[in-house]
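Student: return atomic coordinates for the entry below.
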Amino acid sequence: MKLKTIYAALIFLIITACSQPEELTVEQTETEIDAEIIRQEAPPEPKEEETTITIGAVGDVLLHERVYVPAETEDGYDFMPMLEKVGPLLQEPDFLMANFESIPGGVEIGLSTYPSFNSPHEIVTDLQSLGVDMAIGANNHTIDRGVRAVESALDFFDEVGMDYVGVYRDTADRETERIVTIEDITLGVLAYTYGTNGIPIPEGHEDIVALIDPDRIEKDVKALREKVDILIVHMHWGDEYIHEPNQKQRELAQLLSEAGVDIVFGHHPHVLQPIDLLEQEDGHETYVFYSLGNFFSGQNFEYTDIGGLATIEVTKTTKGEDSTINIHTPDIEPTLVVLEDDVYSVMPMADSEGSLINGVTTEETREHIWKYLNESE
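Tutor: I've put the predicted structure just below:
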């Protein structure tokens, strides 16, 4: 009986000892407390970063003989004296495009004027030195002088590092997407024209110039839309010398907006047309600059001496992996082509007393530019 009691006591002691919690050392306790604090601390809030760039475009660069002859020098052509007054204005955008309406095919194939244009190469490098980054080549004068002039112009663009769109060497060139990155903001650019003044598209060069085809435009926009932050389309459209967009322009602008285009720059009327804002049911917005007028030309009709630098700002806000895009502050700063001593030059309209052809002032011009936006407020 006594032996059984001893065995029972031993078993009780063993069971009690096994059930006691393990005593932690000071070092173990502190380590586990630190780990618990780390687990409980929230991750740091991602820093919000904001980037804003300015996109710019100017209208028709259409060099008549009376424009390029005074620019001739002993060893070529120099347009800088004609453009220097507007130079500081062109430096303002972070990315600037210009509509090269007269193909800059160079002197080797012979310069020519209205109605079949071919301009000196030097207009490209002079505008490039003032800030132009991309040549818009889709217009009704693109193939005035045929494939040879186009290829000469494209060779020169490549030689000097000028991007181009709307005019192409071949199908492969056209299918090469024009995507530009400016300070971490990606821009996609397309360009189209209503026609080529009745000149047939050369056989074997079906993609030499991009024509306005709604189905093709929608296809191009869809392919580019998801790859860029901002999608820009240049349209050569409208009625010459008319100050308001026609019905076809409005319909095409609506098509572009519905397809997801952010900014539309228009060319061809040779006069300024207003800016508009199109809003879709899904919340998408498109700014439309219906016509930028003439930037540099020898046209002397009413209002054809007035063009402008179109600008619009894009702000990208990034927080962690999320980002938002805001397009804002659209404007056109009017420019003026002035004829003095048989020399055409371009200047900011604000630096003048107004148009010498029709007497229009800068204030009146700006009222016209903002007509639609003011009406929608």
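Student: CA only for contacts and neighbour counts going forward, please
Tutor: Fine.
Student: run a quick neighbour tally on the nearest residue to Y168 once chain neighbours are set aside.
Tutor: Closest residue to Y168 apart from its sequence neighbours, by Cα to Cα, 6 or more residues apart in numbering: I208 at 4.7 Å. Neighbour count of I208, defined by other Cα atoms under 10 Å: 25.
Student: can you tell me how far Q247 is from D239?
Tutor: From Q247 over to D239 the distance is 10 Å, taken as Cα to Cα, to the nearest Å.
Student: neighbour-wise, which of the two wins?
Tutor: The neighbour comparison of Q247 against D239 (other Cα under 10 Å) goes to D239, with 16 against 10.
Student: what is the subsequent helix or strand relative to the longest strand belonging to the chain?
Tutor: If each strand of the chain is counted by residues according to DSSP state E, the longest one is strand 322-340. Past strand 322-340, further along toward the C-terminus, the next helix or strand under DSSP states H and E is strand 343-348.
Student: another one to check against the first:
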Amino acid sequence: MSARTRYAAVALAAALAAGCGGRLSSPYPLPHPAPYPVRKPLAKAQPRGPVGAGPAKDARPFTLVASGDIIPSSPDVLRTARRDAAGTGYDFRPMLTEVQPVVSRADLALCHLNAPLGPLSGPFTGYPVYQAPPQVATALKATGYDSCSTASNHVLDQGVPGVSRTLEAMDTVGLRHVGSGRDAAEGMRPAVLRAEGGAQVAQLAYTYGTDQKRRPASAPWTVNLLNVEKIITDARAARRAGADVVVVSPHWGTEYHTAPTKEQLTLARALTASQTNGRPDIDLILGTHAHTPQPYEKVNGTWVVYGLGNQLAGGMRKPEGNWGTLARFRFAPPRRAGQRWRVTRAQYIPQLTDLGPPLRVRNLARTQAHRDVRKAIRAAVLSRGAGADGLRMGG
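Tutor: As a prediction, the model looks like this:
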């Protein structure tokens, strides 16, 4: 890193900390300031590079949590973040206070950023062309997320510079990312995480396409597009490099539809059927884009979440756009060498973006309010028989 690049990174780090209301003394928001409890050091992101040699002989179970679309630049979200920062920058952390315990207590936590991040000076814009404050990266790290998929139909809303700014902000706060890249090597590289118990998890991410600007032919690595052959090839490469668990995060489906499309069902069957030496190439699929919860289903022995819904959104076109789920899976080591890590517990946690004011993300498993929303989410999540395979509501 050159002196100029290093200076720019330090300047951005200081600005991101100050932009959250001046409550962080470091751009790396651990330990968390009140009201965020200190997260026990469970998951450690590894430096970029090969996954490694696999788990230790005494590898232990781990818990993985994942959430849906984060849309941080709608007008009401921006107003709330501005107010929560007491007029100094933007602070997205208070909006996520209720779900922070679920996220931070997981061994690994994955999110999905559905908007490019802009410069500190803005401007910040909502639908249809997104640009969000970079301080959202600080909030996601403070909430407990380890890695965030960035492949979406909005990834190129601000062109190639938007991709670079987004990934720079995530790097600055220590948040891993996958699905877009600043160069060919980064675009091909999975996000690799190691749980404290020894398991190595590779996350891959892809989108069905982009809205405002096409992926430039001169820089195809800016975003990964859905292609069954490529996904399987990438998953096998991650496995050869030492990944114990391979997670695929596809951005797919039809907005505001609780039922998965024919394309989603077909792709899920193809991906979960792919094996190498009798071992599935993919261990978990976590879908986004529908903006409302879609079914969880066990397909060919592998859990598929067709749509997690929204993690954080402002006023959406339909009320269902403010619904979401947190998926929580407990993985156990294989009984014998060469076998897959097994999901021993599968849970969903219903959530709602309460528009307030103030706007807050609610954990519906921890309240008696919003019974109708909780019931509707349950119906969607269990609509393809996941309950018979052991899926339960978590808390």
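Student: wait, isn't the residue nearest to Y168 of structure 1 in contact with R169?
Tutor: Yes - under the criterion of Cα atoms under 8 Å, I208 of structure 1 makes contact with R169 at 5.9 Å.
Student: show me what D351 of structure 1 lines up with in structure 2.
Tutor: Alignment note (TM-score structural alignment): D351 of structure 1 maps to R366 of structure 2.
Student: again, but for G106 of structure 1
Tutor: Using TM-score structural alignment, G106 of structure 1 sits opposite P119 in structure 2.
Student: close enough to count as contact, that match and V163?
Tutor: No - contact criterion Cα under 8 Å: P119 of structure 2 and V163 do not qualify, at 11.6 Å.
Student: who has more neighbours, the two?
Tutor: More crowded of P119 of structure 2 and V163, by other Cα under 10 Å: V163, with 23 against 17.
Student: how near is that one to P123 of structure 2?
Tutor: Counting by Cα to Cα, the gap from V163 of structure 2 to P123 of structure 2 is 16 Å.
Student: list the contacts for G287 of structure 2?
Tutor: G68, S249, P250, H251, W252, V304, V305, Y306, G307, L308 (Cα atoms under 8 Å, 6 or more residues apart in numbering).
Student: pick the one among those residues closest to A199 of structure 2.
Tutor: Nearest to A199 of structure 2 among the contacts of G287 of structure 2, counting by Cα to Cα, is S249 at 18.8 Å.
Student: tell me the centre residue of structure 1?
Tutor: Nearest to the mean C-alpha position of structure 1, by Cα atoms, centre = their mean, lies I232 at 4.9 Å.
Student: map it onto structure 2.
Tutor: Alignment note (TM-score structural alignment): I232 of structure 1 maps to V247 of structure 2.
Student: residues in contact with its match?
Tutor: Neighbours of V247 of structure 2 in contact, by Cα under 8 Å, 6+ apart: V201, A202, Q203, L204, I282, D283, L284, I285, L286.
Student: please apply the same query to K222 of structure 1.
Tutor: A259, G260.
Student: before we move on, what about I285 of structure 2?
Tutor: Residues near I285 of structure 2 by Cα under 8 Å, 6+ apart: V247, V248, S249, P250, A268, W303, V304, V305, Y306.
Student: go again with 7 Å.
Tutor: If you count contacts by Cα atoms under 7 Å, 6 or more residues apart in numbering, I285 of structure 2 has them with V247, V248, S249, W303, V304, V305.
Student: and the strands in the stretch 151-300 of structure 1?
Tutor: Using DSSP state E, counting those that start in this stretch, the strands of the stretch 151-300 of structure 1 run over 163-165, 179-182, 185-193, 230-236, 263-267, 272-279, 285-292, 294-297.
Student: after superposition, how close is the longest one to structure 2?
Tutor: By that I understand strand 185-193 of structure 1. Compared with structure 2 after the fit, strand 185-193 of structure 1 shows a mean deviation of 0.6 Å (mean Cα distance after the TM-score superposition for structure 1).
Student: in structure 1, where's the longest helix?
Tutor: In structure 1, with assignment by DSSP state H, the single longest helix is helix 2-19.
Student: which residues in structure 2 does the helix or strand following that helix match up with?
Tutor: Per DSSP H and E, helix 2-19 of structure 1 leads on to helix 26-40 as the next helix or strand towards the C-terminus. Alignment note (TM-score structural alignment): helix 26-40 of structure 1 is unmatched in structure 2.
Student: which ones are touching the nearest residue to A350 of structure 1 once chain neighbours are set aside?
Tutor: Nearest residue to A350 of structure 1, sequence neighbours excluded (Cα to Cα, 6+ apart): T362, at 6.0 Å. Residues near T362 of structure 1 by Cα under 7 Å, 6+ apart: P334, M349, A350, G354.
Student: next, count neighbours for the third one.
Tutor: Spelled out, that is A350 of structure 1. Counted with other Cα under 10 Å, residues neighbouring A350 of structure 1 total 14.
Student: now swap in N374 of structure 1 and tell me
Tutor: Neighbours of N374 of structure 1 under the rule other Cα under 10 Å: 12.
Student: ditto for T73 of structure 1
Tutor: For T73 of structure 1, the neighbour count with other Cα under 10 Å is 10.
Student: re the thing from before, any idea how far the residue nearest to the centre of structure 1 lies from I55 of structure 1?
Tutor: Counting by Cα to Cα, the gap from I232 of structure 1 to I55 of structure 1 is 10 Å.
Student: residues contacting the closest residue in space to M316 of structure 2 that isn't next to it in sequence?
Tutor: Nearest residue to M316 of structure 2 in three dimensions, chain neighbours excluded: N322, at 6.7 Å (Cα to Cα, 6+ apart). Contact partners of N322 of structure 2, counting by Cα under 7 Å, 6+ apart, are N310, A313, M316, L352, T353.
Student: what residue of structure 1 takes the place of N322 of structure 2?
Tutor: Under the alignment by TM-score structural alignment, N322 of structure 2 pairs with D305 in structure 1.
Student: how much space separates that match from L292 of structure 1?
Tutor: 12 Å.
Student: alright, I will stop here.
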